[in-house]
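**Student:** can't give you the sequence, but here's the structure:
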């Protein structure tokens, strides 16, 4: 055991260096900047008591939660169907569904504008039908569509892999005992898929919480935390507040990821 320790340390050294360089040092610097601002440690009290910052946080959390729920429903149903049924052109369809992974947030924001912007497709259709231009791109609805667009690929691949590993004999046994299709889904499939759904949902939530490019592209009537941090940093040169908000954003996201990991571990133990 002692002879293997140096070799194991050498293998772990690159991961340790990356962890220190890209997580510990930046976090330490953020904490330092937040505490050395004009308000000192009081900046955290300002964050927790200011209606503006709390509103931005609540909007971001609520939007991310809604995106996550919608993504899990859409990707869960679509992924299960695609994995269980012989769909013509399935490889091409799966490739198209995962294509948004190749797009940066700015491109996705531009696509939302082309769909629901002032000169977008829906605006032209609305103008032709009712004489009123239909737009949704510049508010939370547009941001919801953009986040949903790049979140579905992250979940659907995980769901398809999890469905492929399901033990179909359990479903057949449930049907033989008189269970309906809905009961099979509720009592057999969903518990077995829960770890994959929780882990992919947590990643979806974390991605939506910190997404900046799409929000920046659509930023007209938006008050989400990444834009608030950007404004504090660039427009107001309030570096202490920007650092404190960044730590708050990271803390909320980390807690959600930790909870998802904990619950997914319990789900794995329950279904084992």
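**Tutor:** Arrived safely, thanks for sending. All values reported here derive from a predicted model rather than from experimental measurement.

**Student:** can we go C-alpha only for contacts and neighbour counts from here?
**Tutor:** Noted.

**Student:** got the contact list for residue 202?
**Tutor:** Contacts for residue 202 (Cα atoms under 8 Å, 6 or more residues apart in numbering) come out as 68, 256, 257, 260.

**Student:** tabulate the residues you listed (TSV), appending secondary structure, neighbour count and distance to residue 228.
**Tutor:** Putting the contacts of residue 202 into TSV (DSSP: H, G, I helix; E, B strand; the rest coil; neighbours: other Cα atoms under 10 Å; distance: Cα to Cα, whole Å) gives the following:
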residue	secondary structure	neighbour count	distance to residue 228
68	helix	26	22
256	helix	16	21
257	helix	19	23
260	helix	20	26
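
**Student:** comparison target below:
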């Protein structure tokens, strides 16, 4: 492996000195707080043999955590894509008492510590909680199950969809919808042909951000889930468990796999966004 030395970095720093201060600050910030941590993670994992990396990355427990993490995050993001659109629609198009407070509550998952969110969700969704006690007679258990992981991911990722769709809805003119109705379009036709196309890029952006947030969630999930392998154990919790066992190599490899799958998922979503802008 070829490592970067001071001589190879010198031309970069010389070019950086000729840039304006906003450009310099941007590059320095991105390098030290985004690029270097990612590079360090990949370099640390690459010190292992390929066979050892493959063994750790394809361990049955690790594969199970990938399944739980990404599929549950995708389900949470998809659900929030639908519900978040409706919430944003209500906040923009309707006037009702307490609207200002409801609008502020949407941002609560941003401000609330994730451990507090997990404790709250585990309490109300437990068998004797406010909501869990109603679901328990139906045979539905939320706390300490994979369903609890979904609830936590939905909770922490909902604001991303609402806050990306809401400004676009506010800029849309109601006269366009009225024109569609006057031409004989039904409510569904108006939504599908007039409202949805300009909303689609923002909606996909919110879903992508919510998905990324759900994939990396730890604090709330570790409390509401049972963290049992092959049931509801997620990859971030597995990484922490490996660190507790001083298995730094295993934690690094799983973290790298998580990073690569997340990057591929975001790349796919960006492609869908581009298609939505092109054909919207």
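**Tutor:** Everything's here; your move. Predicted model only: the values in this text are computed from it and were never measured.

**Student:** hmm, back to that, which of the contacts of residue 202 of structure 1 still touch in structure 2?
**Tutor:** Retained in structure 2 (both residues aligned by TM-score structural alignment, their matches' Cα atoms under 8 Å) from these: 68, 257, 260.

**Student:** measure the residue most central in space within structure 1 to residue 183 of structure 1 for me?
**Tutor:** Taking Cα atoms, centre = their mean as the criterion, residue 204 is the residue nearest the geometric centre of structure 1, at 2.2 Å. Noted for residue 204 of structure 1: a distance of 27 Å to residue 183 of structure 1, by Cα to Cα, to the nearest Å.

**Student:** map residue 195 of structure 1 onto structure 2.
**Tutor:** Alignment note (TM-score structural alignment): residue 195 of structure 1 maps to residue 201 of structure 2.

**Student:** ok, the alignment partner in structure 2 of residue 154 of structure 1 - how many residues close by?
**Tutor:** Matched by TM-score structural alignment, residue 154 of structure 1 corresponds to residue 160 in structure 2. For residue 160 of structure 2, the count of nearby residues is 26 (other Cα atoms under 10 Å).

**Student:** that older thread, got CSV for the contacts of residue 202 of structure 1, with distance to residue 267 of structure 1 too?
**Tutor:** As requested, these are arranged in CSV below (distance: Cα to Cα, whole Å):
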residue, distance to residue 267 of structure 1
68, 19
256, 16
257, 15
260, 10
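
**Student:** closest one of those to residue 46 of structure 1?
**Tutor:** Checking these against residue 46 of structure 1 with Cα to Cα, the nearest one is residue 256 at 23.1 Å.

**Student:** how close does whichever residue in structure 2 pairs up with that closest one sit to residue 83 of structure 2?
**Tutor:** Matched by TM-score structural alignment, residue 256 of structure 1 corresponds to residue 265 in structure 2. For residue 265 of structure 2, the distance to residue 83 of structure 2 equals 22 Å [Cα to Cα].

**Student:** then residue 93 of structure 2?
**Tutor:** According to Cα to Cα, residue 93 of structure 2 stands 15 Å off from residue 83 of structure 2.

**Student:** the more surrounded of these two?
**Tutor:** Shown here are residue 93 of structure 2 and residue 83; by other Cα under 10 Å, residue 83 has more neighbours (15 against 10).

**Student:** does whichever strand or helix holds residue 155 of structure 2 pack against any helices or strands, and if so which?
**Tutor:** Using DSSP states H and E, residue 155 of structure 2 falls within helix 146-171. Contact here means 3 or more Cα pairs under 8 Å, 6 or more residues apart in numbering; DSSP states H and E; on that basis helix 146-171 of structure 2 packs against helix 72-93, helix 108-111, helix 114-124, helix 196-215, helix 221-224.

**Student:** buried deepest among those, which one?
**Tutor:** Mean neighbours per residue, mean count of other Cα atoms under 10 Å, is largest over these for helix 221-224, with a mean of 27.

**Student:** mean distance between it and structure 1 after superposition?
**Tutor:** In the superposition with structure 1, the average deviation recorded for helix 221-224 of structure 2 is 1.9 Å (mean Cα distance after the TM-score superposition for structure 1).

**Student:** read off where that helix ends up in structure 1.
**Tutor:** Aligned by TM-score structural alignment, helix 221-224 of structure 2 falls on residues 215-218 of structure 1.

**Student:** go on, stretch 67-82 of structure 2?
**Tutor:** Counting by TM-score structural alignment, stretch 67-82 of structure 2 sits on residues 58-73 of structure 1.
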